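**Q** with the sequence up front, the predicted model follows.
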Amino acid sequence: MSRHVGVVGAGTMGVGVSQAFAEGGCRVTLVDTSADALAAARERIAVDSRMAALFDRNPAGKAGEITFTTGFEHLADTCFVVENVTENVEVKRVVHERLDEICPAECVFGVNTSAIPITQVAGYTGRPDRVIGTHFMNPAQLKPLVEVIRGFHTSPETVAATRSLLAAIGKESIVVHDSPGFVTNRVAMLTVNEAICLLDEGVATAADVDRLFVRCFGHRMGPLATADLIGLDTVLYSLDVLVEQFGDPKYRPSTLLRQYVTAGLLGRKSGRGFFTYDIEPVR
């Protein structure tokens, strides 16, 4: 496979998505406006690539090349771009307008968002039929399935091309219709938020809340550890979008969640959220 895939945003999701496509044999260009973020992404990918080799995650040895750059112009010959920037509609608008100027007319834009409607993002481009939701789960390089969201204008050809590309890199996909939060996060964010409310009310400790979900329901990870993995800032952004889009107070973020985000306790990426994590320097 020699397809050139662009990935915008070198945060946790962008790194995982880049690895997923590279391990599937694609040539990948990872773009971010921050040179520091790109340097950190390069180091994280190098470490994970060594782990992948150790555990034989890519036995065929078909990993493609990843280019790290701050220049959007390097996406001029891409066939597919996955956007992973922060959950902010204005930031996404600026990015998609820029992509629309640079990328070939046939290029498909995959929007990796937790809750923002795909149809809304598609409206920032001149190619709404070629904009589709590609909701990768964290860690993107390991999760076997991608939630694909069909926007109002997304064409059948775009859906088929997206699913074909995902299948080529070993990912299953399920196609759902556009709705804020889609299927996964409309359910997951309510669960996470309610778990935070229980913690805030002193009903149970964080460890006990999560242990109930792991031991009783067979979840691999409890809702509070899941929130830490996602990033508490992303959880808060997602709930705010759901409240705005639906006008339903059931999505109102917990006061404790807002306090943690304001305090900079964002979960794994900051070293502390509902649990504490050892952040080791990447070598």
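**A** Okay, I see it.
**Q** alpha carbons only for contacts and neighbour counts from here, please
**A** Noted.
**Q** please enumerate the strands of the chain.
**A** 4-8, 27-31, 66-69, 80-83, 108-111, 131-135, 145-150, 172-177 (DSSP state E).
**Q** next one: the last one to chain centre, how far?
**A** In this case it means strand 172-177. 15 Å (Cα atoms, centre = their mean, to the nearest Å).
**Q** I figured Ala225 hits Asp210, correct?
**A** Yes. In this structure, Ala225 is within contact of Asp210 by Cα atoms under 8 Å, at 7.2 Å.
**Q** okay, the strands of the chain in CSV with mean neighbour count and distance to Phe217 next?
**A** Shown next, in CSV, are those (neighbours: other Cα atoms under 10 Å; distance: least, Cα to Cα, whole Å):
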stretch, mean neighbour count, distance to Phe217
strand 4-8, 27, 35
strand 27-31, 25, 38
strand 66-69, 19, 39
strand 80-83, 24, 33
strand 108-111, 26, 31
strand 131-135, 29, 24
strand 145-150, 22, 21
strand 172-177, 15, 23
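**Q** Asp200 is nearest to which of the ones you listed?
**A** The closest of those to Asp200 is strand 131-135. By Cα to Cα, the value is 29.6 Å.
**Q** what angle sits between that closest one and strand 145-150?
**A** Computed by axes from the mean of the first three to the mean of the last three Cα atoms, to 10 degrees, the angle separating strand 131-135 from strand 145-150 equals 150 degrees.
**Q** try this one side by side with the last:
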Amino acid sequence: MTTAPAVVGVIGGGRMGAGIAQSFATAGSTVTVVESNAEAAAAALDRVATGLKRAAERGHLAEPAEQILARVSTTRSVDDLPSGADLVVEAVFEDAALKASLLAAAERAVGDTTVLASNTSSLSVTELAAALSKPSRFIGMHFFNPVPASELVEIVLAPETNRDTVSAALDWTRSLDKQDVVVKDSPGFASSRLGVALGLEAIRMVEEGVAEPEAIDDAMRLGYKHPMGPLRLTDLVGLDVRLAIAEHLHATLGERFAPPQLLRDKVARGELGRKTGKGFHTWK
């Protein structure tokens, strides 16, 4: 039987961080979310509360939403993370220097046995581990959006990640009723590398006038049984996020991951997908 970690820290309370916090709190963990200011912290709690309300409406909670939300608190400094935390997950945007800095600060704030994890979707966990004095307790835990409903966590191993850290990460993933795939550190891992390749090619098809976005999405959804098409998924992830990942893969894996100009243009215009109401589709 798997057991959720008793105490969890989450650095970053955006869509992904709030989803991670909600998932662990639902599983019974006490969760502290780190956000940079009072407004961002309030927004993070509101995201968790909204997610729990939706889960309750669908009958997915074993206890009242208010009781789960009471296990989630916020703080404005990584230094205030619980020293006895079992797990700290970094979930800020894809900036390697920022992630490394926050993980190093978290390592100083917590105990020697705390597992540190990054939710990065493409950055090298080996390079992030280099910022730590004890890289053996660091691992990639790549959650998927929306976290509470997603079935998968991609577990990414750096060369120095030890066996106990891997075992704990797998146990905690399963305590959330999620499945795991274990991969070695590589640009884009398994999921982002394949997902971005498909998404970029779909964008090139729009750029070349092959078909409209809806038609391309329908072709993959109906013909290949994908739950949603690659362009709708790009809107859901965020065009800015997909562009950042593509640029990283382009730099590390070569020209086949070069971002299409259409993607760059849409990001420049602020058409970032669902979060702005328009990407390759229009969102209400």
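**A** Ah, there it is. Keep in mind it's a predicted model, so treat the numbers as computed, not measured.
**Q** TM between them?
**A** For these two chains in superposition, a TM-score of 0.94 is obtained (TM-score structural alignment, normalised by the length of the first structure); 277 aligned residues with a Cα RMSD of 1.5 Å.
**Q** before we move on, the earlier item: please identify which of the strands of the first structure is closest to Asp48 of the first structure.
**A** Among these, strand 66-69 sits nearest to Asp48 of the first structure (Cα to Cα), with 13.5 Å.
**Q** biggest helix in the second structure, by residue count?
**A** helix 38-57 (DSSP state H).
**Q** that helix against the first structure, how far on average?
**A** Mean deviation of helix 38-57 of the second structure relative to the first structure after superposition (mean Cα distance after the TM-score superposition for the first structure): 1.8 Å.
**Q** so what's the residue count around the aligned residue in the first structure for Asp171 of the second structure?
**A** Under the alignment (TM-score structural alignment), Asp171 of the second structure maps onto Ser164 of the first structure. Counted with other Cα atoms under 10 Å, the neighbours of Ser164 of the first structure add up to 15.
**Q** swap in the one 5 residues further on?
**A** Residues contacting Ile169 of the first structure under the criterion other Cα under 10 Å number 18.
**Q** swap in Asn37 of the second structure?
**A** Residue neighbour count, defined by other Cα under 10 Å, stands at 12 for Asn37 of the second structure.
**Q** surely it and Ala44 touch.
**A** No. Using Cα under 8 Å, Asn37 of the second structure is not in contact with Ala44, being 10.7 Å away.
**Q** show me the one of the strands of the first structure that comes nearest Lys250 of the first structure.
**A** Closest among the strands of the first structure, using Cα to Cα: strand 172-177, at 21.8 Å.
**Q** any idea how far the match of Asp171 of the second structure lies from Leu30 of the first structure?
**A** Ser164 of the first structure is 21 Å from Leu30 of the first structure, where distance means Cα to Cα, to the nearest Å.
**Q** with Thr205 of the first structure instead?
**A** To Leu30 of the first structure, Thr205 of the first structure is 40 Å away according to Cα to Cα.
**Q** same question for Thr226 of the first structure.
**A** Going from Thr226 of the first structure to Leu30 of the first structure by Cα to Cα gives 26 Å.
**Q** also Ser155 of the first structure?
**A** Counting by Cα to Cα - Ser155 of the first structure and Leu30 of the first structure are separated by 26 Å.
**Q** same check, this time on Met13 of the first structure
**A** 11 Å.
**Q** and if you look at Lys269 of the first structure?
**A** For Lys269 of the first structure, the distance to Leu30 of the first structure (Cα to Cα) stands at 20 Å.
**Q** go on, Val187 of the first structure?
**A** 31 Å.
**Q** which residue in the first structure aligns with Glu212 of the second structure?
**A** Glu212 of the second structure maps onto Thr205 in the first structure, with residues paired by TM-score structural alignment.
**Q** verify the stated contact: its match with Leu199.
**A** Yes. In terms of Cα under 8 Å, Thr205 of the first structure counts as a neighbour of Leu199; the distance is 6.1 Å.
**Q** give me the neighbour count for Gly84 of the second structure.
**A** 16.
**Q** so what does it match up with in the first structure?
**A** Under TM-score structural alignment, Gly84 of the second structure pairs with Asp77 in the first structure.
**Q** now do Val182 of the second structure
**A** Using TM-score structural alignment, Val182 of the second structure pairs with Val175 in the first structure.
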